[in-house]
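Engineer: Quick check, what structure comes out for this input:
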Amino acid sequence: MDNSTAETLHVAGALNETLPTQPPSPEFSLGVLVLLAFLMALLALVTILGNVLVILAFIMDRNLRHRSNYYFLNLAISDFAVGAFCIPLYIPYCLTGKWLLGRSICKLWLALDYLLCTASVFNIVLISYDRFLSVTKAVSYRAQQGIMSNPVIKMVAIWVFAFLLYCPAILFWEHVAGYSVVAADQCHAEFFDNWYFLLCASTLEFLVPLLSVTYFNVHIFHNIQRRQRHGSTQDYQPARRDSLSWRFCLLPRPGTSSSLSEAEDSVSSLRSWRPAVMANSPSPTQTSPTPLKRDFSVSFRSRTGSKLQQDKKIARSLAIIVCVFAICWAPYTLLMIIRGACKGKCIHNSLYEITFWLLWINSSLNPILYPVCHMRFRMAFMKILCPKMFATLRSRNTPS
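Structural biologist: Predicted coordinates:
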């Protein structure tokens, strides 16, 4: 054996010593393995069914098909793929300690797993940004409700950015480095213990999104508090007469029974009221517009008040989704950075495995949070799961 061959074997052996020869799960008894297999399969099933329910809600209920809810659909698609593909392929690997599906399937599984989880995070950021615009820039936001080109571009951009963050490294790392540090019966990314890459990628995948959604939430709550102190909403301030801003003031909120024609009729009646009274009244005192102004003021305050209540619900629901995201992602991100720094020697494998599964639990929790936080999703889910009960409630609420 020549010196170059011996040196190559020595380097390969040193590299393999830093990686576990088994996946991050210890040996278990048969009973524990059966229990773990059942829980993992149950998590995959819940993730699949929950996100399928969200997708079906969009197909069957047209009331959900407006711009902001399409971001929830995009999130549901990524979470569904996690439950349908990523979790089932990982279960036998986790329980047996060996990857038996070959290197090509391993690469595909790794690429999709990182892609889908990253896309799920970016979707949460996009949802937060959309809610931020709907609360702080309500007029311009509603003016673009019917324009679907911008949301489609944003949703496609999410998948492109998520792909570029990890997938090129997963697919081409070993070709650039000239060697592989992953054993034949194992399946993990080549950068599994590369601290520098993990730090940069985790910053873009978790820290930056977390800071972004925190910024959006703080501004949303600050905006609501400021409007509560002033007793009105800045986006609904009256403009000059004959201004188009009156139309925006009277535009119905999504989900209300008002229509654009009703808003225009209100403006027309406001403009035609004074000449009609002047023509039919002999006395100047009878031409006072005080009753109409008072009625219009009451209507205006009721609209601004309901808009404020709607924004409060948006803020609460967004805060819940973001908190769940932070709880599920923070432990894994922190441990991955520490694990990379110490080459996997300072983090117990079981602890890493628990934080790893937390990422997938987030994909199963997201569809549960939709009906909890949004009335429209609750009604759509009831329509799918309990059509008779939905029909009964609808008949009770329909005026005779």
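Engineer: Could you use CA atoms for every contact and neighbour count after this?
Structural biologist: Fine.
Engineer: residues in contact with A201?
Structural biologist: By C-alpha atoms under 8 Å, 6 or more residues apart in numbering, the residues touching A201 are L165, Y166.
Engineer: now the other sequence, so there's something to compare against:
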Amino acid sequence: MPRNLTSPTHTSSSGSSTEYNFPALIFGVLLIIVIICGNVLVCLSVYAEKALKTTTNYFIVSLAVADLLLAVLVLPLFVYAEFQDGVWSLNMTICDGLMTMDVMLCTASIFNLCAISIDRFIAVSVPLNYNRKHVDHRQIVLLSATWILALAVASPVLFGINDVPNRDHRECKLEDNNYIVYSSVCSFFVPCPIMLMLYCGIFRGLRKWEEARKAKLKRGIQACQKLQEAAASLPPLASLPPPLPPIIEKDFSDINLEELDQDPDPIDHYPTECKDGPVNSLSYPDGAYNQNQNQERKRAKINGRERKAMRVLPVVVGAFLFCWTPFFVVHTMRALCEDCDIPSSLISIATWLGYVNSALNPIIYTVFNTEFRKFFKKFLPKCC
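Structural biologist: Purely as a prediction, here's the structure:
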């Protein structure tokens, strides 16, 4: 991402002497270990567990790969520079390679977060056409675009935009302020609003689905109650269904969303006397009724899963904004206002926060997932 990464935000002012930043070294090594372990576990779980081989999880694997490469290719050199108090002691070719990988991988990480929001939006908007088990053409295009666009954002560094006259070889950073603004817009200020709008659309879509689901349940209860009343007014015959169980007599106002979450299609769990009685005895041509019922059940199951997944929405959005907003705001301000006095410690903290997001991603997207938790509970005791 558009960053000053190995940002020598603070160069040594004492000539040849360099102060060593041991807290940065310790924190950096721990961060690298956490990122590697967390993202390797994500990739391993999806590879080994059949229940986790879903299209949404393939997007999460793509995110894990971006964060994993960041921890292996970028963070060691960044931590090394921070350990030397921001002084760059390696050659500038390595610095340019580091800048390229950093911009590309951080951008890929954010673009993957955006791709996950797009994938979930599609799953809610067109659930009947959404393939959860196999990656289709649309999802392949989305995954490919994530990495191609990330490479495109980073390519100017690869082609020498950092090679400027009178370059200070004690610092490894992005030298072109216009490029810093450009990459910030591409990597954050455009994807972030898109992601927020998509999640808002998902939330609104699921709320509408819940309201329709409640209305369907209410109509079903009323139909069964009418059937019960009609049956009670007739002479007792052996062919008539027995009285409906008490559950149908339950007032609809007592039904809450938590009860609805227990079953994607609560209508299917009506007592069979009501469900299979005169209400459903009408005939439909070419099995249209059964086909429509199957579509409704499929829609309910998909939206039920998405609604449960959306419970982690505040965590996803909150962590993303908390980690990346300070970095992009600080570095964009630094590029736009060269005369502004921004403390080097603030720049360093903002940069570290961006990297911390790569450690949080596997936690956010797996700990809140039941299947991932089951795999971790099986795997970790054996491994440790």
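Engineer: Contact partners for the aligned partner of N112 of structure 2 in structure 1?
Structural biologist: Aligned by TM-score structural alignment, N112 of structure 2 pairs with N123 of structure 1. Neighbour list for N123 of structure 1: Y71, F72, N74, L75, M155, I158 [criterion: C-alpha under 8 Å, 6+ apart].
Engineer: Kindly recompute the last result at 6 Å.
Structural biologist: Residues in contact with N123 of structure 1 (C-alpha atoms under 6 Å, 6 or more residues apart in numbering) are L75.
Engineer: That one: helix or strand, and which one exactly?
Structural biologist: Element membership of N123 of structure 1, judged by DSSP states H and E, is helix 103-136.
Engineer: do E258 of structure 2 as well
Structural biologist: According to DSSP H and E, E258 of structure 2 maps onto helix 257-261.
Engineer: can you give me the helices for the stretch 251-400 of structure 1?
Structural biologist: According to DSSP state H, counting those that start in this stretch, the stretch 251-400 of structure 1 carries its helices in the segments 260-280, 290-341, 349-373, 375-385, 387-397.
Engineer: Deepest in the core, which of those helices is it.
Structural biologist: Compared across the helices of the stretch 251-400 of structure 1, helix 349-373 shows the largest average neighbour count, a mean of 19 (mean count of other C-alpha atoms under 10 Å).
Engineer: In structure 2, what stretch matches that one?
Structural biologist: The alignment of helix 349-373 of structure 1 onto structure 2 (TM-score structural alignment) covers residues 344-368.
Engineer: Need the residues that contact that stretch.
Structural biologist: So stretch 344-368 of structure 2 is contacted by T9, H10, I35, G38, N39, D67, C323, W324, P326, F327, F372, R373 (C-alpha under 6 Å, 6+ apart).
Engineer: hang on, the earlier thing: enumerate the positions of the helix holding N123 of structure 1 that are buried.
Structural biologist: Using 16 or more other C-alpha atoms under 10 Å as the test for burial, helix 103-136 of structure 1 gives 106-107, 109-136.
Engineer: Check the offset of stretch 66-80 of structure 1 from the chain's centre.
Structural biologist: In this view, stretch 66-80 of structure 1 has its centroid 7 Å away from the chain centroid, taken as C-alpha atoms, centre = their mean, to the nearest Å.
Engineer: Now tabulate the contacts of stretch 344-368 of structure 2 in a markdown table and tack on distance to Y199 of structure 2.
Structural biologist: Compiled in a markdown table, the contacts of stretch 344-368 of structure 2 are given as follows (distance: C-alpha to C-alpha, whole Å):
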| residue | distance to Y199 of structure 2 |
| --- | --- |
| T9 | 35 |
| H10 | 38 |
| I35 | 26 |
| G38 | 25 |
| N39 | 24 |
| D67 | 22 |
| C323 | 18 |
| W324 | 18 |
| P326 | 21 |
| F327 | 23 |
| F372 | 22 |
| R373 | 24 |
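Engineer: so where in structure 1 does the helix holding E258 of structure 2 end up aligned?
Structural biologist: So helix 257-261 of structure 2 is aligned with nothing, judged by TM-score structural alignment.
Engineer: Following element in sequence after that helix, please.
Structural biologist: Next element after helix 257-261 of structure 2 (DSSP H and E): helix 272-275.
Engineer: Which positions in that following helix come out as buried?
Structural biologist: Using 16+ other C-alpha under 10 Å as the test for burial, helix 272-275 of structure 2 gives E273, C274, K275.
Engineer: go on, stretch 10-26 of structure 2?
Structural biologist: By neighbour count on 16+ other C-alpha under 10 Å, the buried set for stretch 10-26 of structure 2 is H10, T11, S12, Y20, N21, A24, L25.
Engineer: nearest to R213 of structure 2, of those?
Structural biologist: Nearest to R213 of structure 2 among these is A24, at 52.6 Å by C-alpha to C-alpha.
Engineer: Let me see the contact set for that closest one.
Structural biologist: By C-alpha under 6 Å, 6+ apart, the contact list for A24 of structure 2 reads F83.
Engineer: and it, what element?
Structural biologist: Taking DSSP H and E as the criterion, A24 of structure 2 maps to helix 22-48.
Engineer: Find me the equivalent region of the helix or strand that that helix is followed by in structure 1.
Structural biologist: Sequence order places helix 55-69 as the next helix or strand after helix 22-48 of structure 2, per DSSP H and E. Mapped onto structure 1 using TM-score structural alignment, helix 55-69 of structure 2 covers residues 67-81.
Engineer: Next, the mean deviation of the helix holding A24 of structure 2 compared to structure 1.
Structural biologist: Taken against structure 1, helix 22-48 of structure 2 registers an average deviation of 1.1 Å after superposition, with mean C-alpha distance after the TM-score superposition for structure 1.
Engineer: Enumerate the positions of that helix that are buried.
Structural biologist: Quick answer for helix 22-48 of structure 2 (16+ other C-alpha under 10 Å): 24-25, 28-29, 31-32, 34-36, 38-43, 45-46.
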